[in-house]
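Chemist: Fold the following.
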Amino acid sequence: MFSAFLKSASHARRDETGATAVEYGIMVALIAVVIIFAVTALGGTIRETFSQVQCSASGKTWAAATTQGGTGTCSP
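Modeler: I've put the predicted structure just below:
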């Protein structure tokens, strides 16, 4: 009975498939954190750029924001 337990414990110790899955899980989590941080940091800039493109595509004039963090205005 005890020898069967030792044999299965030895086999489980050599089996590394679970460790690989954990490593991939950690890597995916870190990539997700980096993506969330990048989107949060660049969100305002991207929004401002798309607003400017939308304004220009509709034939209007884009006036940039006068304060940092503010939004520009689109006027005819």
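Chemist: contacts, neighbours, all on C-alpha from now
Modeler: Noted.
Chemist: Which other helices and strands does the lengthiest helix in the chain contact?
Modeler: Ordering each helix of the chain by length in residues (DSSP state H) puts helix 17-57 first. Contacts defined by 3 or more Cα pairs under 8 Å, 6 or more residues apart in numbering; DSSP states H and E place helix 17-57 against strand 61-63.
Chemist: I have a second one here; can you model it like the first so I can compare?
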Amino acid sequence: MLTIAWGKVKGFWKEEEGLGMLEMILIIAAIVVIAIIFRKQLSLIVANLLEKVGKKSEDFISE
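Modeler: Here you go, the predicted structure:
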């Protein structure tokens, strides 16, 4: 009985299905940390892009 339980524990430990989810969580966490570190620079880039889009759309509409 103990050997059957131990075999199931070993099988569960070697199972790699959850590994993909762990990798995804780690990647998302790394992206969030990078975004927090560079949030001022990222907000400036986004603001500049939105300003350019606004100018281009105004130019397009006025023509």
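Chemist: just to revisit the earlier point, from the chain's centroid, how far away is the longest helix of the first structure?
Modeler: On the basis of Cα atoms, centre = their mean, to the nearest Å, helix 17-57 of the first structure is displaced by 3 Å from the centre of the chain it belongs to.
Chemist: Check stretch 47-63 of the second structure too.
Modeler: A distance of 29 Å separates the centroid of the chain from that of stretch 47-63 of the second structure, by Cα atoms, centre = their mean.
Chemist: Show me which positions of it end up buried.
Modeler: For stretch 47-63 of the second structure, burial by neighbour count (16 or more other Cα atoms under 10 Å) applies to no residue.
Chemist: And stretch 13-28 of the first structure, by the same measure?
Modeler: Buried, per 16+ other Cα under 10 Å, within stretch 13-28 of the first structure: nothing.
Chemist: Just give me how far that stretch sits from the chain centre.
Modeler: So, by Cα atoms, centre = their mean, the centroid of stretch 13-28 of the first structure is 22 Å from its chain's centroid.
Chemist: Where in the second structure does it fall?
Modeler: Per TM-score structural alignment, the counterpart of stretch 13-28 of the first structure in the second structure is residues 13-28.
Chemist: how near is Ser51 of the first structure to Leu6 of the first structure?
Modeler: Distance, Ser51 of the first structure to Leu6 of the first structure, by Cα to Cα, to the nearest Å: 66 Å.
Chemist: Many thanks, we can stop here.
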